[in-house]
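Enquirer: Provided below for reference: sequence and predicted model.
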Amino acid sequence: MVPTFGFIHIQFLLEGAIWTVILSVCAFLGGGLMGLLIALLRISPIPFVRRLAAWYIELVQGIPLLVLLFTGYFGLPAIGVPVSPLLAATISMTVWVGAYLGEFWRGSLEAVPKAQWEAAECLALTRWQRMFKVIVPQAVRNATPGTVGFMVQIIKNTSLASAVSFVDLTRAGQLINNSTFQPFVTFVAVAIIYFLLCFPLSVLSRRLERRMARGMAKA
């Protein structure tokens, strides 16, 4: 007898949603650190360093995330580095997030008015002091709305990790559908949970954008 979609399946989907959140947080933290490094390298005074960072961004953005996931999950064990599905997905998504956030944050750094850069130089600060005490704090304000919005893309793209046997929300839905043969009910439930995860971030991003626009108008 085929089981009917019920409470136990909803519980399993919620467990998958927890792992989706865990993977999203890991990818954002790891990708955020890499993105900050890439952004700083993109505005380096050394031409070769700038080109190297640009090549990394072009390479990663030119490869589908699914291919990166397959590379991490199947490629690392092939060279003797055993990885779990969670670790493979985290590494692959960190590389992907780092490329996109790096380019986005570079734009935020360069959007800081030139007068601020010149004023920091007049204070006789070192380059790193100018960057982290004057420029980065102002760039963070500009980058926050877009960064929060990009977190929605991170959550939705974690669904691709199901292709490497990571039991996230999407994979949980697939497993439930394989046992209940009720795809409509199952994936409507999956879609609702994704919406509940992403909608608050979308609202927060829009509010931050409006607040920043009001602040710029007052300035």
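Expert: Arrived safely, thanks for sending. None of these values were measured; they are calculated from a predicted model. Numbers count the residues shown, from 1 in each chain.

Enquirer: Going by C-alpha atoms from here, please, whenever you check contacts or count neighbours.
Expert: Fine.

Enquirer: by contact count, what packs against the helix or strand containing residue 29?
Expert: Element membership for residue 29, per DSSP states H and E: helix 7-42. In this structure, helix 7-42 packs against helix 47-61, helix 85-110, helix 136-157, helix 169-180, helix 183-218, with contacts taken as 3 or more CA pairs under 8 Å, 6 or more residues apart in numbering; DSSP states H and E.

Enquirer: Comparison target, given below:
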Amino acid sequence: MTPHFGLPEFGFLLRGLQWTVLLTLVAFVGGCTAGLAVALLRTCGHRSVEWITRIYIGIFQGTPLLLQLFVVYYGLALTGLKLDAFVAVAIGFTVNASAFLGEIWRGAIQAVPRGQTEAAMALGLHYSSRMRDIVLPQAIRISLPATIGYLVQLIKGTSLAAIVGFIELARAGQIVSNQTFQPLLVFGVVGAMYFILCWPLSWWGSRMEARLALASQR
């Protein structure tokens, strides 16, 4: 008898959803931390450092995320470093996120009026004080809509983790679909779960973007 979609299958999807949320949080927090470092190095004023970080960003923005996950999991295994699937995809997503968020925040830092930085320098504030007290608070506000937009893309992008056998929401949906032969129902539920995660963030990002646009017109 062919199994039907019921509570056990729905529970399996919920476990996949939990892994999707956990992977997203780990990658986003790690990406934010490393991305801030990338953005600061990208705007530090030293040409050699900026050139290196530009190459770093170019590599991870210019190659498919699927390939990066493949290299982290299978490539490192060839060198004798066998990583757990979750650890491997977390590293891959974190490094990828650091490149994208670093570039987003680099643009936000450079969007802060230069006169404020020059005034801070005239007052004798050191680089760390200028960034912490003047530039970064404004840059974070400017970059918030784009950062939220990237978070939404990150949530949906976690489906690529299945390349190394990691069972997140999309992969769980595929497994349940293969067992129940009800792909429309199963992936309808999966799509609804993604929507519940992503739509509030997209709405928040749109509101923030509208507020920034309104504030800039005043």
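Expert: Thanks, I have it. Note that the structure is predicted; figures quoted are calculated from it, not measured.

Enquirer: ok, back up a step: who wins for proximity to residue 122 of structure 1 among the helices and strands packed on helix 7-42 of structure 1?
Expert: Closest to residue 122 of structure 1 of the helices and strands packed on helix 7-42 of structure 1 is helix 136-157 (CA to CA; 17.2 Å).

Enquirer: Next, count neighbours for the residue lying closest to residue 198 of structure 1 once chain neighbours are set aside.
Expert: Leaving out its chain neighbours, the residue that sits closest to residue 198 of structure 1 by CA to CA, 6 or more residues apart in numbering is residue 152, at 5.4 Å. Look at residue 152 of structure 1: counted by other CA atoms under 10 Å, it has 20 neighbours.

Enquirer: Check whether residue 152 of structure 1 really touches residue 201, as I assumed.
Expert: Yes. Counting by CA atoms under 8 Å, residue 152 of structure 1 does reach residue 201; the two are 6.5 Å apart.

Enquirer: Check which residues of the helix holding residue 29 of structure 1 are buried.
Expert: 9-10, 12-17, 19-28, 30-42 (16 or more other CA atoms under 10 Å).

Enquirer: Against residue 158 of structure 1, how distant is the residue nearest to residue 198 of structure 1?
Expert: Residue 152 of structure 1 is 10 Å from residue 158 of structure 1, where distance means CA to CA, to the nearest Å.

Enquirer: So the residue nearest to residue 198 of structure 1 versus residue 62 of structure 1, what's the distance?
Expert: 21 Å.

Enquirer: Following superposition onto structure 2, what is the mean distance for the helix holding residue 29 of structure 1?
Expert: Mean deviation of helix 7-42 of structure 1 relative to structure 2 after superposition (mean CA distance after the TM-score superposition for structure 1): 0.8 Å.

Enquirer: One more: stretch 187-196 of structure 1?
Expert: When structure 2 is overlaid, stretch 187-196 of structure 1 sits 0.9 Å from its aligned residues on average, using mean CA distance after the TM-score superposition for structure 1.

Enquirer: chain center to that stretch: distance?
Expert: Centroid separation for stretch 187-196 of structure 1 versus its chain: 20 Å, with CA atoms, centre = their mean, to the nearest Å.

Enquirer: contact partners of that stretch?
Expert: 10, 13, 14, 17, 156, 169, 170, 173 (CA atoms under 8 Å, 6 or more residues apart in numbering).
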